[in-house]
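*Asks:* Coordinates only, no sequence provided:
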């Protein structure tokens, strides 16, 4: 049995003694163990730092992301060291098998963790990991060329392009890996721009432009990797332009309108706007529409083009401060100076009212049943609600008026009946359903 093993080893590398093969294999296993140990130590000490760096750049904390970064650090260190060991000496077959298997396994696991870490489906990570393992491990059986040639034979010709199984697998693998890397870069860039000194609109615009640039770069790089000549796309430019002009006119128009809105900063996230029947604050400016969140919790999606062509009321365009008018009526028997002072005091007692400009109470008119005033005060946070603010002011006015016995009148009507038909009784057709007897007067609310 041992003689057969020796003969097999000699057949793998003719002219190389079997004991040399064994010795190199043992050395390779020892170096792989060193690489694994070094990777473990690096993941233990460098992994937490990389995790904190990722959390600071990506903008969120995750225990699962921390474990993935630690595992990726260990595997990356392992396959880099094994690659260095493999290239540093002309190893024979057994040592090459040990190093190649280690590199194939660690690269496959690294790719799997990377794809899952950017929140792509788990099955994609599994497929890509297996594909990389097979691609690298195929070097043990003569390289990837025999597999590529077999897969190249399965396909058909489309013009000058050969559409084969190997080409499809290459395109799919390239797209998945580039998309995973692009998503990781977009998270980092978006968080960096989000924490910059730019205002809200400029941050959103920067994030969108960075996203477009990263995706465009990944697309061009992918075409170059799979061997597609960019000049070949010129054939389809005319048809693609017509498709945009007719079929995607609204979509492209909304996209351009959204970029213009962000550039001229007429509408920014957080602004309180009114468009038609929609009133609320801007939650998000998207590619197609602007999300307006109302106080009822409803989210109105208004196309970007509508905000460019329709009249928009922006409460916080150049100044976040807005003035609120609240009508109040008092009895004609009231001390008007005292009532005005109490109205101003009610504004002072509500925290959201600004001190500058100071709240005022204006006498507007002598009404049928009351002297009508209007309280005018300013707030700087309309996104926190206007209805609840008015309610707080009126409640405080009510409390102060009750303390000082100031009457808030309500409409009253006196009905005087000058004559009655025979029988002396009449039934009034009114909402109160009261019956008046004789010449008695009554009030109907």
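*Replies:* Noted; the coordinates are in hand. Keep in mind it's a predicted model, so treat the numbers as computed, not measured. Numbers count the residues shown, from 1 in each chain.

*Asks:* C-alpha from now on. contacts and neighbour counts both.
*Replies:* Will do.

*Asks:* what's the burial count for residue 227?
*Replies:* Using other CA atoms under 10 Å, residue 227 has 11 neighbouring residues.

*Asks:* Could you measure from it over to residue 171?
*Replies:* Applying CA to CA, to the nearest Å, the value for residue 227 to residue 171 is 10 Å.

*Asks:* residue contacts, the residue nearest to residue 329 when sequence neighbours are not counted?
*Replies:* Nearest in space to residue 329, with sequence neighbours left out and distances taken as CA to CA, 6 or more residues apart in numbering, is residue 372 at 4.4 Å. Shown in contact with residue 372 (CA atoms under 8 Å, 6 or more residues apart in numbering): 327-330, 363-366.

*Asks:* In TSV, list those along with distance to residue 178 and neighbour count.
*Replies:* Below are the contacts of residue 372 laid out as TSV (distance: CA to CA, whole Å; neighbours: other CA atoms under 10 Å):
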residue	distance to residue 178	neighbour count
327	62	15
328	64	19
329	68	21
330	71	21
363	69	15
364	68	13
365	71	12
366	74	12
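
*Asks:* Below is an additional structure, to be compared with the one above:
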């Protein structure tokens, strides 16, 4: 047809054969989920044909999701790397703890703080080492890190809060292993216990009856805590005593001091003292104040020993420990007076005997 120009060479080059077009439209080759698995596969297959055939068999069992492919061989490689990294981190953290414990310049609290910081550093380094060995691109973890940060913000907020609280408690040394603190149970009963361990999440406190309380670190940092051994382990305890109104008060006080000084756990300085607290309903009440320096060994047993010694001293010196006494006053009335008169007449009437 006249007027039409033949296609130029540039225009002809733009046409692509049908077979080539179909080849371009084919999906990209599936990529392995773990780059380290490919390197291990090539290294092991080059050494032995038998090993290569086994690896090919394991690699043939796989799941594919689009261009994402994971095989049984990949799973084994990932498991081996994770196990190796965990063992390595455990060994290094254990060696770090041994090295820290040999540092005699640090006290127990400082050693525990250094151990925790070293453990966190070791496990963080082990995590990134595992990522590097597996050949995982960190940019691929952008979505995961965002989801992980969201999980920390909602679900793991308390866990990380307790971790940071435990480190802060060790840094300011307000709570440390060996301290004796007051503990309140679920029923509201208060007792005291000794701190055995400051963990990542909670503090372990053991009472005298071997009850172990796990108190979250955050609670000890936010709430009021009664620490008996924060700046000093000296604790003053009270022993209440009551004596009769007819007793020799001066002698009773001397016997109370003697009973307190006879127990070896009570300090000689500051010395025990005796205070008169009140005039009670049945007795004159005193309180023996004495000091001990080992509250972790118990307080009730000290009070019991003093009272037992004082019991025998009072017996030997005739000091009476009175029973409760009450004065009964009855208001007078006509009917009550007649009743008393009739009862009096009956008591005075002569008895009649039958022969």
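*Replies:* Perfect, thanks for sending it. What you are looking at is a predicted structure, and each value in this text was computed from that prediction instead of being measured.

*Asks:* Looking at the second structure, name the residue matched to the residue nearest to residue 329 of the first structure.
*Replies:* Aligned by TM-score structural alignment, residue 372 of the first structure pairs with residue 285 of the second structure.

*Asks:* Let me see the contact set for residue 53 of the second structure.
*Replies:* By CA under 8 Å, 6+ apart, the neighbours of residue 53 of the second structure are residue 45.

*Asks:* For it, what is the enclosing helix or strand?
*Replies:* helix 49-60 (DSSP states H and E).

*Asks:* now for the biggest helix by length in the first structure, which elements pack on it?
*Replies:* What stands out as the longest helix in the first structure, according to DSSP state H, is helix 165-194. Here helix 165-194 of the first structure touches helix 47-58, helix 93-117, helix 122-137, helix 145-152, helix 200-226, going by 3 or more CA pairs under 8 Å, 6 or more residues apart in numbering; DSSP states H and E.

*Asks:* Most tightly packed of these?
*Replies:* helix 93-117 (a mean of 22; mean count of other CA atoms under 10 Å).

*Asks:* In the second structure, point out the residues matching it.
*Replies:* Helix 93-117 of the first structure maps onto no residues of the second structure, going by TM-score structural alignment.

*Asks:* Next, the buried residues of the longest helix of the first structure.
*Replies:* 165-167, 171, 173-194 (16 or more other CA atoms under 10 Å).

*Asks:* Over to stretch 146-161 of the second structure?
*Replies:* 158-160.

*Asks:* Show me which of those residues is closest to residue 199 of the second structure.
*Replies:* Using CA to CA, residue 159 comes nearest to residue 199 of the second structure of those, at 11.5 Å.

*Asks:* so how far is the strand or helix carrying residue 277 of the second structure from its chain's centroid?
*Replies:* With secondary structure defined by DSSP H and E, residue 277 of the second structure is part of strand 273-279. Centroid separation for strand 273-279 of the second structure versus its chain: 41 Å, with CA atoms, centre = their mean, to the nearest Å.

*Asks:* by contact count, what packs against that strand?
*Replies:* Secondary-structure packing of strand 273-279 of the second structure (3+ CA pairs under 8 Å, 6+ apart): helix 249-261, strand 284-292.

*Asks:* And the ones you listed: which comes nearest residue 9 of the second structure?
*Replies:* Residue 9 of the second structure lies closest to strand 284-292 among those, at 106.6 Å (CA to CA).

*Asks:* Now the very next helix or strand once past the closest one on the first structure. Mean distance?
*Replies:* The helix or strand immediately downstream of strand 284-292 of the second structure is helix 300-317, counting by DSSP H and E. In the superposition against the first structure, helix 300-317 of the second structure averages 1.5 Å from its aligned positions (mean CA distance after the TM-score superposition for the first structure).
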